[in-house]
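Q: Dropping a prediction and its sequence here:
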Amino acid sequence: MTRFTVTVCLAGAAVGGDPLAALTVAMRPYDDEAGPESFNEDGAWDSWAPGSDDNFVVLPAYGGDPRLFHAPHRPDNPSRPRDPCRCDGAPRGLLDLERMRETYLAEARVQWASGLGVEPGATEDEHLRRAAVVAVPTQALLLLDGRWADPSRLGPLGAPDPGESADDAYWRLADAYLRALPDDAFVAQLRCHR
């Protein structure tokens, strides 16, 4: 059993007024049991639920905007309060991904100063560079064209640089992909189980 979070990217037009229905359609090809004879070799999950604790930071001008997506419920916290400046998904142009990176970098600087959570042998520059690229992406990414990417399936994103691990390449490439999304692309985070 593994739990992970996937960032799903959808063309704005595909979402219409029902993000949950659009997410369901987008995730279906990667259902472990969606293939012939109840096994899907492309499967990546056996269950998923919308929501990621409102991880996305919303640009101040869009706080409370009706296009923000909040998970309808959370089995582990059905009464969690909604923060109008955070969400589980929204059009990319409403999200303050740079503020998310800045917050994560500030935490990484504190980690470096304390020595806690620092990868052995890493330099300060390496530690901060990695923090900058892991701040926004999640463990997997569903691209606008419907292809799945994660550290074991880099293909849709690109290839590692010489000497770079697949894991490091995934975070770097996923971050670059999210930075380059058009403002109308809908981005959501889902909690998955496999």
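A: Cool, the structure landed.
Q: For the rest of this, base every contact and every neighbour count on C-alpha atoms.
A: Will do.
Q: Am I right that residue 48 is in a strand?
A: Yes - according to DSSP: H, G, I helix; E, B strand; the rest coil, the state of residue 48 is that of a strand.
Q: OK, contacts around it?
A: 190, 191, 192, 193 (C-alpha atoms under 8 Å, 6 or more residues apart in numbering).
Q: Can I get these in TSV including neighbour count, distance to residue 70 and secondary structure?
A: Putting the contacts of residue 48 into TSV (neighbours: other C-alpha atoms under 10 Å; distance: C-alpha to C-alpha, whole Å; DSSP: H, G, I helix; E, B strand; the rest coil) gives the following:
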residue	neighbour count	distance to residue 70	secondary structure
190	23	11	strand
191	18	13	strand
192	19	16	strand
193	15	20	strand
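Q: and the comparison structure, right after this:
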Amino acid sequence: MAPFDYNRDAGVGDAHVETWWDYWQIDGRGCEFLVVPGHEDDPRLIRGAKALSGEPRNVPPELCDGGPRALLDLDTPRARAAAEARRAFEAWQDFAKAYPPVRSASEFRARHFADPENYPRAQALEDFRTQPAIAALLDTPELEDLVGDDPIANLGEDLGLLVRHAVDEVLPSNGLLTLDGRWLDIANADRRRYFNDYLDALPADAYAVRVLYHG
């Protein structure tokens, strides 16, 4: 992390630092990178040896905590996320076309907040759930698992936007420390998109490494 090691040397408010940490170690902790097939044994790949508990880690050959950007398979998880988003969107559209149009739960909540005395929360929830398509969805567990219990809010009406958001969400973790020492919290859609664009723009030999930190 040196020379940009913010172990209490800088704090929130610094122009280039949005967080700091007490300690850190190399550990993908469930966010490991996929390795480009055929390069699983490349010595440049990084795999942390121990978990925070001190127990040995056993990182599968197809995964790593980091390495040169060219050895990291960034596209496969994105493709999977895009396919899953399309599958959910199309499944819901096909299912819902047999029913009257559906309103999101947020519309009923807004009505409740505008007039809580005359339109209580329980009534708002009941009105949302008794919409024909939602009632049918709640009786279709496999589809509900795929699209959630509020598909309008979860999926929206723009497939392209849904896919882009799904793709952007796959790789980012909580923060990004750039090569020029900017530490950025990845806290919204714009930052997740920046995270992805930044990784894609890295030189092929630049290292990207997952670290687990305590701040």
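A: Yep, it's here. From a predicted model like this one, the values you see are computed outputs, not experimental measurements.
Q: can you give me the strands for the first structure?
A: Assigned strands in the first structure, in chain order: 3-10, 47-50, 56-57, 86-87, 89-91, 140-142, 148-149, 186-193 (criterion: DSSP state E).
Q: what's the longest helix in the second structure?
A: Secondary structure of the second structure per DSSP state H: the longest helix is helix 75-96.
Q: Which neighbouring elements make contact with it?
A: On a contact count with 3 or more C-alpha pairs under 8 Å, 6 or more residues apart in numbering; DSSP states H and E, helix 75-96 of the second structure meets helix 141-147, helix 151-155, helix 159-170.
Q: Dump these into CSV; add mean neighbour count as well.
A: Below are those laid out as CSV (neighbours: other C-alpha atoms under 10 Å):
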stretch, mean neighbour count
helix 141-147, 15
helix 151-155, 18
helix 159-170, 18
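Q: Dump those helices to CSV, plus distance to residue 202 of the second structure.
A: Output for those, formatted as CSV (distance: least, C-alpha to C-alpha, whole Å):
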stretch, distance to residue 202 of the second structure
helix 141-147, 34
helix 151-155, 31
helix 159-170, 17
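Q: nearest to residue 81 of the second structure, of these?
A: helix 159-170 (5.6 Å; C-alpha to C-alpha).
Q: which ones are touching the residue nearest the centre of the second structure?
A: For the second structure, the residue nearest the mean C-alpha position is residue 169 (3.2 Å; C-alpha atoms, centre = their mean). Applying C-alpha under 8 Å, 6+ apart, we find residue 169 of the second structure in contact with residue 192.
Q: Aligned to it, what sits in the first structure?
A: In the first structure, the residue matched to residue 169 of the second structure (TM-score structural alignment) is residue 134.
Q: what about residue 56 of the first structure, how many residues close to it?
A: Residues within reach of residue 56 of the first structure, counting by other C-alpha atoms under 10 Å, total 24.
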